[in-house]
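Enquirer: sequence-free structure coming up:
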């Protein structure tokens, strides 16, 4: 049974040749730089500093693997988009991310994190379209919901839904501060994990 109470850091991978053995289903977390991936994962597993957070875009530079008791890996991907790194470094990150997603048989789902407060960014649209075009399972999460009132949340979510041409049931509202949407996200990810066993 998948639980999110016992989670441990496993490895930071900078090269696909160093990826861990594919023993369990993997859930990857993707989003623009500084969108709140680290905070979301920390809230998901009820830990404050399992994943290091930073106000500086581009903090995550590798594929960071975390093992969930019960049989699952959470994979924190480098943020896409703006980061205070040179073009060569950003290109290397992009190659690492895309190669991992396309080649990793154990990858069960990519959680695409989008800031609820803003209109849809082109990079987010491109990521979701790319995942769909390549037949990859994904789950959209609108985060930082606590920054908006209830009416504003509804209005902004509806605008993002329309831009992505999706129904409300196809995404989640989330707040790392209040825990809004956390139980729903855990349930969804546990379903993607299935039995917790993976056969390549």
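Expert: Great, that's in hand. The structure displayed is predicted, hence computed values, not measured ones. Numbers count the residues shown, from 1 in each chain.

Enquirer: CA only for contacts and neighbour counts going forward, please
Expert: OK.

Enquirer: wait, what's in contact with residue 102?
Expert: By CA atoms under 8 Å, 6 or more residues apart in numbering, the contact set of residue 102 is residue 134.

Enquirer: In a helix, it, correct?
Expert: Yes. Assigned with DSSP: H, G, I helix; E, B strand; the rest coil, residue 102 falls within a helix.

Enquirer: Which strand in the protein has the most residues?
Expert: Longest strand of the chain, by residue count under DSSP state E: strand 107-115.

Enquirer: where does the helix or strand that it is followed by sit relative to the chain's centre, distance-wise?
Expert: For strand 107-115, the following helix or strand on the C-terminal side (DSSP states H and E) is helix 122-133. Distance of helix 122-133 from the chain centroid (CA atoms, centre = their mean, to the nearest Å) equals 14 Å.

Enquirer: Give the buried residues for helix 122-133.
Expert: Buried residues in helix 122-133, counted by 16 or more other CA atoms under 10 Å: 124, 127-128, 131.

Enquirer: got another, please set it beside the one above:
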């Protein structure tokens, strides 16, 4: 999809703040600093629109990006960041769980994992959570430009084994080169009907 219009519509912490209307939503989840903002920027073809940070744990709200008046990307706070207090992590966890389990507009979730390493226990737990609630999920391996292409098949096989999924549920991605962007948009289009 060619994106000309994008707007950070709202940053929400509770359902009453979610956007009204029936536009489909795609959630972006993953560990802190796995590349959710970089993915958003690549998909909407804007450098630095979604703020990237070297400081993990920066996103603390559900950020709703309206794309072409047709759908929303929802940037969800990263998990697995130890420097945030346990109480704060629990608060985020409840906010995330409430969104993922109650939001009728949610058409699917892109689960970002670092393609250079084995998925963490948190990654696997998040995937199992999404499967339990029957939320369509794309596993997106990020930072693939930092791994030689000769190892990509090995990475895909490792992800298939870790998550017990078929290759169709996995996409390799690089925010640097744009590799995988079209495949992500294809998946989003299939889940939302927005082309």
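Expert: Sure thing, it's come through. Here the structure is a predicted model, which means the values were calculated and not measured.

Enquirer: Report the mean deviation for the longest strand of structure 1 after fitting onto structure 2.
Expert: Compared with structure 2 after fitting, strand 107-115 of structure 1 has a mean deviation of 0.5 Å; criterion: mean CA distance after the TM-score superposition for structure 1.

Enquirer: Show me what that strand is packed up against.
Expert: strand 26-31, helix 122-133, strand 138-143, helix 182-193 (3 or more CA pairs under 8 Å, 6 or more residues apart in numbering; DSSP states H and E).

Enquirer: between these, which one is nearest to residue 81 of structure 1?
Expert: Checking those against residue 81 of structure 1 by CA to CA gives helix 122-133 as the closest, at 6.9 Å.

Enquirer: Does anything pack onto that closest one? Which helices or strands?
Expert: Looks like helix 122-133 of structure 1 contacts strand 107-115 (3+ CA pairs under 8 Å, 6+ apart).

Enquirer: What angle do helix 182-193 and the strand it packs on make with each other?
Expert: Strand 107-115 of structure 1 and helix 182-193 are oriented at 150 degrees to each other (axes from the mean of the first three to the mean of the last three CA atoms, to 10 degrees).

Enquirer: the inter-axis angle of strand 107-115 of structure 1 versus strand 138-143?
Expert: Taking the same axes, to 10 degrees, strand 107-115 of structure 1 and strand 138-143 form an angle of 30 degrees between their directions.

Enquirer: how about strand 107-115 of structure 1, aligned to which bit of structure 2?
Expert: Using TM-score structural alignment, strand 107-115 of structure 1 corresponds to residues 106-114 of structure 2.

Enquirer: which residues touch that stretch?
Expert: With CA under 8 Å, 6+ apart as the test, stretch 106-114 of structure 2 has contacts from 24-31, 34-36, 100, 119, 123, 127, 135-143, 188, 191-192.

Enquirer: Drop anything exposed from the residues you listed.
Expert: 24-31, 34-36, 100, 119, 123, 127, 135, 137-143, 188, 191-192.

Enquirer: thinking again about what came up before, present the helices and strands packed on strand 107-115 of structure 1 as TSV; the columns should include distance to residue 165 of structure 1.
Expert: Formatted as TSV, those follow (distance: least, CA to CA, whole Å):
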stretch	distance to residue 165 of structure 1
strand 26-31	19
helix 122-133	11
strand 138-143	12
helix 182-193	21
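
Enquirer: closest one to residue 77 of structure 1 among these?
Expert: Of all those, strand 26-31 sits nearest to residue 77 of structure 1, with 5.7 Å by CA to CA.

Enquirer: Nearest the geometric middle of structure 1, what residue?
Expert: residue 29 (1.8 Å; CA atoms, centre = their mean).

Enquirer: Assess the claim that that residue and residue 80 are in contact.
Expert: No. Applying CA atoms under 8 Å as the test, residue 29 of structure 1 and residue 80 come out as separate, 11.2 Å apart.

Enquirer: which one is residue 177 of structure 2 nearest to, not counting chain neighbours?
Expert: Once flanking residues are discounted, residue 177 of structure 2 sits nearest to residue 145: 7.1 Å by CA to CA, 6 or more residues apart in numbering.

Enquirer: Tell me how many other residues surround that neighbour.
Expert: Using other CA atoms under 10 Å, residue 145 of structure 2 has 17 other residues around it.

Enquirer: Sticking with the residue sitting furthest away from the middle of structure 1, tell me its helix or strand.
Expert: Most distant from the centre of structure 1: residue 151, at 25.7 Å, with distances by CA atoms, centre = their mean. Element membership for residue 151 of structure 1 (DSSP H and E) is helix 150-164.

Enquirer: Could you give me the buried positions within that helix?
Expert: 153, 156-161.
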